[in-house]
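Trainee: Compute the structure for the input listed below.
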Amino acid sequence: MDFTLTSEQRALSDSVARFCERNYTGAARNALINTDIGFSRENWKSFAELGWLGAALSEAEGGFGGGAVENALIMERFGRSLVLEPFLISSIHGLQTLLGTEPTQRRSEMVEAILSGEMLLSVAHSEPASRGDLNQCETMAQKIGPNWTISGHKSVVLGAPSASKLLVSARVDEGIALFLIDPAAVGVVMRPYRTLDNHRAADIWFDAVEAELLADPSSAPSAIQRGFEHALLGVCAEAVGAMDVAISTTRDYLKTRQQFGIPIGNFQALQHRMADMFVEYELSRSILYAGMAAMDRNCSERAKTIAAMKSFISSAALFVGRNAVQLHGGIGVTEEYVISHYYRRLFVISAQFGNESYYLLQMAKNPVPFWTSEVERGGTEAIIIVDKL
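Mentor: Predicted coordinates:
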């Protein structure tokens, strides 16, 4: 496969980089963290105007003829600046899950609203007992006449506090289906909180909530899998961008911090540590490319490569983040210094959508799509909560 970027892809990457340089200084990001929603709606409006929200969609789907590579390019640049806007949650995970459902007029209207920036879509699939298992779903849907109601509990629903709509999985007699719910509907109880990396999430309880059926069990599982795989590619691309900046920031610190009258970067032991970090970063970038190439393959081959990618990058993200903090010494753990924020995000990414152990298990089991196999539970979807909103 030729990994040379096209002129359009280079232009996309450059435009994201310029935007982040202008709008994501440390002070600007800290100001956004302390707002009620934790990101900028003005930035989100700009994303829509620049076409980034539809960069990965074909022209037939209302986009600009791109694919998973375009999303990865955007997410890598976002990882370098620790962007807080819910691009991964709504425009990758939510949108790709929605596109996995059957084409309908309702779906087209929702896609248009997402691409215009009017709708933020959050996928509510994870449950306390799921531990990374996509087939685990205890939330129940019941049909009463022509209407559906949902009852159950979803955990760590990323982006839920600011979502316009929730894409909720629930079990019916034939299997898992997907429903659309208004987060302000009667019977929805949401407990929002800030995660360790300063993003926003919520635990949600549904008590006989009215819901709109979007996908029945014939298409919902494959739609969930599609959205999940695209989200994994996006979060791994973000990790690669964050690791790159963590390494360069640490390198610059070692060149300026002095001990015994010389820069500590002259010490061979620290040089070896930096070399190990760089190796992990380069290997992560290589396996990210493999993941991008695998998105066009059949289900089994794609699942294997995606599992290998997430397993390795989860480990590398922790290694690079921990060493970056350690090489900075005490300043590395302070709220005011940037490297602590990169470590927090890398720490969360290592567990987000499943950790290293979970995907090692999937590779050992020679995985096939989750709706046709029994998947042993493992990994974690847990993200450490540091305070409530």
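Trainee: From here on, just use CA atoms for contacts and neighbour counts.
Mentor: Will do.
Trainee: List the buried residues of stretch 107-127.
Mentor: Using 16 or more other C-alpha atoms under 10 Å as the test for burial, stretch 107-127 gives 110-112, 114-117, 119-127.
Trainee: Hmm, I typed the wrong one, I wanted stretch 283-294.
Mentor: In stretch 283-294, counting by 16+ other C-alpha under 10 Å, buried: L283, S284, R285, I287, L288, Y289, A290, G291, M292, A293, A294.
Trainee: Okay, and S126 sits in which element?
Mentor: S126 belongs to no helix or strand when elements are defined using DSSP states H and E.
Trainee: which ones are touching it?
Mentor: G132, L134, C137, K154, S155, V156, V157, E381 (C-alpha atoms under 8 Å, 6 or more residues apart in numbering).
Trainee: From those, keep the buried residues only.
Mentor: G132, L134, C137, K154, S155, V156, V157, E381.
Trainee: List the ones among those residues that fall in helices.
Mentor: Members of those lying in helices (criterion: DSSP state H): none.
Trainee: related to what we said a few turns ago, what two of the buried residues of stretch 107-127 are the furthest from one another?
Mentor: S116 and E127 (30.3 Å; C-alpha to C-alpha).
Trainee: quick one more, to check against the first:
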Amino acid sequence: MNFVLTEERKMLQDTLRRYLRDKYTTSVRNDILNSEMGMSADIWAELAELGVLGALFTEDQDGYGGAGFDIAVVFKELGRAGVVEPVLDSALMGGRLLAAAGKADMVEDVIAGSLQLAVAHGEPGGRYDLDYVLTQADGDALTGRKAVVMNAESANHLIVSARNGDDIAFYLVARDAPGVDIQGYPLLAGGRAAEVTLDKAPGIPLGLGLAEYERINALALVAISAEALGAMESATALTKDYLMTRKQFGRPIGTFQALAHRMSDVLIELEQVRSAVINAAGNLHASDRDLHLSATKNLIGRAGRLVAEEAIQMHGGIAMTQEYELAHIAKRIIMADHRFGDTDYHLERFIALSAA
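Mentor: I've put the predicted structure just below:
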């Protein structure tokens, strides 16, 4: 496996990092968090213009990337900057589902930033089981309830899963279609989600089943893992800077042995996470893909909690203030564990896959 980024991926990384460093400040993010939609249309358009959204799609899908390492590069940088725009849910998951359905014209709109999507698959009581779908399709009319639907309020369309007989099928539903009720709320880690109720809402069949969704979910696992890695890198860098700036007894507190040892533990965990993300991105198309993904996600949850807790404790009270960068970053790290399966879920999944 090649651990060195290609020239194109290095350019993408550098371009995105510079843009976010200059434009995505803590004050800008706080303004976005306090906004009605929980995202910035201007930032979204600029990410599309930079080609960030196009990097999530293959050349056959009118993009220029789409591989595991392309996804990891993008989301690691988004995680480093604490970006709250729904790139994962709208562009990656929603866009790749449309691509799998052969909706090339809509995929072009996603890449251009003019079309936003929300994937409505999870349901109350379903936890992380992908085959837990109680929503029913009567012909093309959908009835049921979806939980924690990211970006539902801002999306142009929802991609909704429903039971069609014994199978799970996916449908394209306009956000403002009759029978669609969206109740939105802010999320702890930033952005907004919604509870979506469907009452005979008209949907357009996409011709996709659970197998296609599982492949897209694998991409999302790499993305959320890379995003958490980027957030951990930011938390670690902020903590190192603080330890070498804050002085006590006439010298930086980072020179005290107890804090130096704790920082060493954080750095070791960070390197393990970095290796795990590289491994997951490189094995997206392997026969034992799910084994690698569950191992990575389990490690993300365990290491992420350590990094976030140590960063806050070594900072002290300032780490809990909204005006300080670490407050948001630490929330992102912790909440990443609860998306697409938490630590316990993926430990059980890894054990089951290993025994199979």
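Trainee: So after superposing, what's the score?
Mentor: TM-score for the superposed chains, counting by TM-score structural alignment, normalised by the length of structure 2: 0.96, backed by 356 aligned residues with a C-alpha RMSD of 1.5 Å.
Trainee: Among the buried residues of stretch 283-294 of structure 1, name the ones in helices.
Mentor: L283, S284, R285, I287, L288, Y289, A290, G291, M292, A293, A294.
Trainee: Of the buried ones among the contacts of S126 of structure 1, just say which sits nearest to G234 of structure 1.
Mentor: For the buried ones among the contacts of S126 of structure 1, the residue nearest G234 of structure 1 by C-alpha to C-alpha is E381; the value is 16.1 Å.
Trainee: ok, residues contacting stretch 45-62 of structure 2?
Mentor: 12, 15-16, 63-67, 70-71, 74, 87, 91-92, 96, 99, 104, 107-108, 110-114.
Trainee: Then stretch 245-253 of structure 1?
Mentor: By C-alpha under 8 Å, 6+ apart, stretch 245-253 of structure 1 touches 80, 265, 274, 277-278, 320-321, 324, 327-328, 339, 342-343.
Trainee: can we see that at 7 Å?
Mentor: For stretch 245-253 of structure 1, contacts defined as C-alpha atoms under 7 Å, 6 or more residues apart in numbering pick out R80, A324, H328, I339, Y342.
Trainee: Also stretch 283-293 of structure 1?
Mentor: The contact list for stretch 283-293 of structure 1 (C-alpha under 7 Å, 6+ apart) reads A68, V69, L233, C236, A237, V240, T305, I306, M309, F312, I313.
Trainee: what does stretch 19-35 of structure 2 give?
Mentor: G38, M39, S40, A81, G190, G191, E323, E325.
Trainee: Strands along structure 1, start to end?
Mentor: Remark: strands assigned in structure 1 by DSSP state E are 121-124, 140-144, 147-158, 165-172, 175-181, 188-195, 200-215, 258-259, 262-263, 385-388.
Trainee: got CSV for these, with distance to L32 of structure 1 too?
Mentor: Shown next, in CSV, are those (distance: least, C-alpha to C-alpha, whole Å):
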stretch, distance to L32 of structure 1
strand 121-124, 20
strand 140-144, 37
strand 147-158, 17
strand 165-172, 22
strand 175-181, 27
strand 188-195, 13
strand 200-215, 12
strand 258-259, 34
strand 262-263, 35
strand 385-388, 16
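Trainee: right, so of these, which gets closest to P221 of structure 1?
Mentor: strand 175-181 (6.5 Å).
Trainee: re the thing from before, buried ones only from the contacts of stretch 283-293 of structure 1, please, as a ChimeraX command.
Mentor: Remark: buried members of the contacts of stretch 283-293 of structure 1, expressed as a ChimeraX selection using 16+ other C-alpha under 10 Å:
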select :68,69,233,236,237,240,305,306,309,312,313
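Trainee: Distance-wise, check the equivalent of N266 of structure 1 over in structure 2 relative to G79 of structure 2.
Mentor: With TM-score structural alignment as the criterion, the equivalent of N266 of structure 1 in structure 2 is T255. Counting by C-alpha to C-alpha, to the nearest Å, the gap from T255 of structure 2 to G79 of structure 2 is 29 Å.
Trainee: Looking at the two, which is more packed in?
Mentor: G79 (25 against 13; other C-alpha atoms under 10 Å).
Trainee: List the residues that contact the more buried one.
Mentor: G79 of structure 2 touches E227, A228, G230, A231, counting by C-alpha under 7 Å, 6+ apart.
Trainee: Would you mind confirming that the last one is in contact with V83?
Mentor: No. In this structure, A231 of structure 2 sits apart from V83 without contact. The criterion is C-alpha atoms under 7 Å, and the distance is 9.9 Å.
Trainee: most residues in a single helix of structure 2, which one?
Mentor: Using DSSP H to assign secondary structure, the helix with the most residues in structure 2 is helix 210-245.
Trainee: Now do it: which range of structure 1 does it align onto?
Mentor: The aligned range for helix 210-245 of structure 2 is 221-256, by TM-score structural alignment.
Trainee: buried stuff in that stretch?
Mentor: Result for stretch 221-256 of structure 1 [16+ other C-alpha under 10 Å]: buried residues 221-247, 250-251, 253-254.
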